[in-house]
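Q: Model the following, please.
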Amino acid sequence: MTDNISIPEEIMHRADTLMEDRFARTDRNLPVVATLFELGLSHVTRDLMENPDLYKPQADMSMPKKKFEPVDPIALMRKEIKLPSLPQVFIEMRQVINDPSSSASDLAKVISQDTALSAFLLRMVNSAFYSFPAQIDTISRAVAVIGTNQLSTLAMGTSVMDMFKGLPADIIDLELFWRHSFSCGIIASHLSKTFKQGTPEKCFVAGLLHDIGRPVMMMTLPDRAVAATAISRNKKALMFKAEQIVTGFDHAELGGMLLRKWNLPFSLVNAVLNHHNPAKASKSPEALYVYFANIIAKTMGIGGSGDFFIRNVNNERWEKHGLTPDKLRQLDSELTPILDEAFSILKNMNN
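A: Next up is the predicted model:
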């Protein structure tokens, strides 16, 4: 990716320092970990040159001094937690999907009322994400080509992206958050297509929403969310483990409960709930691919939800599921143009 480009020594040093920090708790003698580091270093070096603004220095955070008592996540969810309202298009789509008398044209009509969502979906279906040979120029045509279930899953997942726009940047950088989430969805979908397991659209949406518990925690338990971030940074701890220290649960559990509350399909709930738990994810392709995609996206340094460190992977687990070092390099070369185009779509969506 950085071949034939003159890279300033300062950029190379910054990229190497960042990656050494990110992989501080891993065993780089493991073939898969060594390959992830190699590919990630290439991506981060390129990104530092092309998007230096995405790599702002982190503010120093002191360790929390008080001990937090556990919170009951079920009680938290039962309360009318102060979240932004679900987008109207999300609510209307769910009503159409749950109505046995509705048709594909009814779904197309609902989506078409939201011009921003329609434009986003048309750009997605005409991108390398699908690689259709002919141009698709209407939502009705997209429904016909992709299918009602697939397009509705895609539309419902992406409609949620506007929910947290009011959060202050000093609490969570939403540009970085959605950049990471979007890339995780793209990678999970690509793994589904490559290994022909699971549903690519469900994998995309599960990846897109896998960290949704993070902004929810920021809104409902801000002091604890900040404390977890401080613990993660100072101790180089995985964020979900730091969250468990200050709340008794983590963003994956909170996100899974939220999706359940929204009555989303169980496959999506399960994927979000278990994206840090590969042992429980192994029987669900969507959950397993989101687990893999999350680590790959973090390795590449693509955005972030505040969780910067890479966990030590089980080399045999990755290779057993086809993610050998050679396959990871092949996937990296396939994903680069898809991700580049996807980020262009995401940037236009947010402008």
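
Q: going forward, measure contacts between C-alpha atoms and count neighbours the same way
A: OK.

Q: got the contact list for the strand or helix carrying Phe90?
A: Using DSSP states H and E, Phe90 falls within helix 88-98. With contacts defined as C-alpha atoms under 8 Å, 6 or more residues apart in numbering, helix 88-98 is touched by 102, 106-107, 110-111, 114, 152, 155-156, 159-160.

Q: before we go on, could you also do this sequence so I can check it against the first one:
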Amino acid sequence: MTLLRVDKLKEGMVVKVDVVAPSGRLLLPVGTNLEDKHVRLLKSWGVVEVEIEGEPQPESLPKLPPMPKEAMTKGASYLDHLYSLCGRGSPVLREMFRISTVRIMALIAEKGISVVPDISHMDDLDDPSRIKSLDLSISQLLGKQNKLFSFSETYRQIVEVLRSPRSSSAHIAQVVEKDTSLSAKLLRIVNSAYYGFPSKIGSIQRAVTVLGGRELTTLAIGVTAIRYFSGLSQNVIDMDRFWRNSVACGVFARLLAGEKHLLSDSHFFLSGLLRDIGLLLLLGECPDFMGKLLDRASSRKMSLPVCEREAFGFSHSFLGAALLSEWQVPPYLISTIKYKDNPLASDDVSESSILHVADVLSFAMGYGWSPIIPIPSLDQDAWDHLELSHNVLDTLTARANRQISEIVGSFID
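A: Just a heads-up that it's a prediction; the model follows:
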């Protein structure tokens, strides 16, 4: 079978299988000899790949901009480091690597070699003798959370609205409008290019009518969670980068859900936004130790969840799920986040698989909360469960990049 992305099709190739649009409409029948007009047609209908006759074509190297050999070498070494954990052993990982390569080399060509972090000192970051286990439990950490962070009472009311099937649009607006700062931020998000409404939405009640109550309360929980951790020290992790990564994961999760044609995909953004909330709790409790643990993950090319389980007996995903349970968020979010690193163990494999893939993509596409931590391993079974072609990544990441840049400032500022 020879599946080619639409942008790789050439005149004279012969269609092997009927090509249909996402709507089911027949676009090109089997046996069609491709012409330029056919390729334009396929692109206009959103087709991402076509099966053609003949032997599979060897994978070509991505086209890179001209640059000095030293810059090319440094960029290649950095890419090798980023992909040291997840590898490139499957079509989807090779496609991720191709997109990453184009992005990083373009950045080097545009801004110079300094945009690539210096990883030559990585072996000196971690002294295994300094890193021991800590006597911490999830229950202890949950008991300390109110002392570490400032919690908004409005949040409880918002969650109650989200959980109750009897909540009306007027009730939702009434709860959100009690917090003027939250209302202002939500209106800024709703009026951003991310949603692209033709006219300005001037009130929370109008936002509820246009977006729906569930969508707005989902956004409200995300904004409130960011505010909850606003006092966290920046010494170990750059919090702007952290929340940018979280927004990116949410966008990727929502787009992947859209590729699966799920009827309701709004909560996928929230699951992406909150999936590393347990990491923030650990950073608040033991920042110095977590700094060493992050260095260990980077220098030894180890999975952060593995490092955490060695140190604490649990990973930040399990801690985050317990915290969200304490916050009384809907149960489906808790299970999805708890098993993001092991999605096939989840009660809902599809939702956890979407979040898992989105998590990997958020790092692979340059939105990691650390520029030197390796991209998380991709669970191939989780990707296979989604039944998506690796060829969707090119257009999906382009859409994600636009949406992330449009919404991230509204959340973080």
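
Q: TM value for the aligned chains?
A: Here the TM-score of the superposed chains, computed with TM-score structural alignment, normalised by the length of the first structure as the reference length, equals 0.85; 347 aligned residues with a C-alpha RMSD of 3.3 Å.

Q: Can you say which of the contacts of helix 88-98 of the first structure are buried?
A: Among those, those that count as buried by neighbour count (16 or more other C-alpha atoms under 10 Å) are 107, 110-111, 152, 155-156, 159-160.

Q: could I get those residues as TSV with secondary structure and distance to Thr35 of the first structure?
A: Formatted as TSV, the entries for these read as follows, by DSSP: H, G, I helix; E, B strand; the rest coil; distance: C-alpha to C-alpha, whole Å:
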residue	secondary structure	distance to Thr35 of the first structure
Leu107	helix	43
Val110	helix	45
Ile111	helix	41
Ser152	helix	36
Ala155	helix	34
Met156	helix	35
Ser159	helix	35
Val160	helix	34
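
Q: Name the nearest of these relative to Leu36 of the first structure.
A: For Leu36 of the first structure, the nearest member of those is Val160. The distance, counting by C-alpha to C-alpha, is 30.4 Å.

Q: Quick one: map the closest one onto the second structure.
A: In the second structure, the residue equivalent to Val160 of the first structure is Ala225, according to TM-score structural alignment.

Q: give me the element the most centrally placed residue in the second structure is part of.
A: Compute the mean C-alpha point of the second structure, and by C-alpha atoms, centre = their mean the closest residue is Cys249, 1.7 Å away. Element membership of Cys249 of the second structure, judged by DSSP H and E, is helix 239-259.

Q: How about Asn149 of the first structure?
A: In this assignment (DSSP H and E), Asn149 of the first structure forms part of helix 148-159.

Q: helices or strands next to that helix in the packing?
A: In this structure, helix 148-159 of the first structure packs against helix 88-98, helix 104-112, helix 115-125, helix 200-209, with contacts taken as 3 or more C-alpha pairs under 8 Å, 6 or more residues apart in numbering; DSSP states H and E.

Q: among the ones you listed, which is nearest Val272 of the first structure?
A: The minimum distance between Val272 of the first structure and those falls on helix 200-209, with 6.2 Å, by C-alpha to C-alpha.

Q: tell me the angle the helix or strand immediately after that closest one in the chain makes with helix 174-195.
A: Remark: after helix 200-209 of the first structure, the chain's next helix or strand is helix 213-220, criterion DSSP H and E. If you take axes from the mean of the first three to the mean of the last three C-alpha atoms, to 10 degrees, helix 213-220 of the first structure sits at 150 degrees to helix 174-195.

Q: Now do helix 213-220 of the first structure: which elements does it pack against?
A: Helix 213-220 of the first structure is packed against helix 222-235, helix 251-261, with contacts defined by 3+ C-alpha pairs under 8 Å, 6+ apart.

Q: Columns mean neighbour count on top of those helices, output as TSV?
A: Shown next, in TSV, are these (neighbours: other C-alpha atoms under 10 Å):
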stretch	mean neighbour count
helix 222-235	20
helix 251-261	21
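
Q: Dump those helices to CSV, plus distance to Arg329 of the first structure.
A: CSV is the format used below for those (distance: least, C-alpha to C-alpha, whole Å):
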stretch, distance to Arg329 of the first structure
helix 222-235, 29
helix 251-261, 28
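
Q: what number of residues lie near the nearest residue to Gly272 of the second structure once chain neighbours are set aside?
A: Once flanking residues are discounted, Gly272 of the second structure sits nearest to Gly250: 3.8 Å by C-alpha to C-alpha, 6 or more residues apart in numbering. The burial metric for Gly250 of the second structure, expressed as a neighbour count using other C-alpha atoms under 10 Å, is 28.

Q: Gly250 of the second structure maps to what in the first structure?
A: For Gly250 of the second structure, the aligned residue in the first structure is Gly185 (criterion: TM-score structural alignment).

Q: I figured its match hits Leu208, correct?
A: Yes: under the criterion of C-alpha atoms under 8 Å, Gly185 of the first structure makes contact with Leu208 at 4.7 Å.

Q: hang on, the earlier thing: looking at the contacts of helix 88-98 of the first structure, spot the one nearest Phe249 of the first structure.
A: The shortest separation between Phe249 of the first structure and any of the contacts of helix 88-98 of the first structure is 23.1 Å, and it belongs to Val160 (by C-alpha to C-alpha).

Q: Would you confirm that the closest one contacts Ser85?
A: No: in terms of C-alpha under 8 Å, Val160 of the first structure does not count as a neighbour of Ser85; the distance is 9.7 Å.
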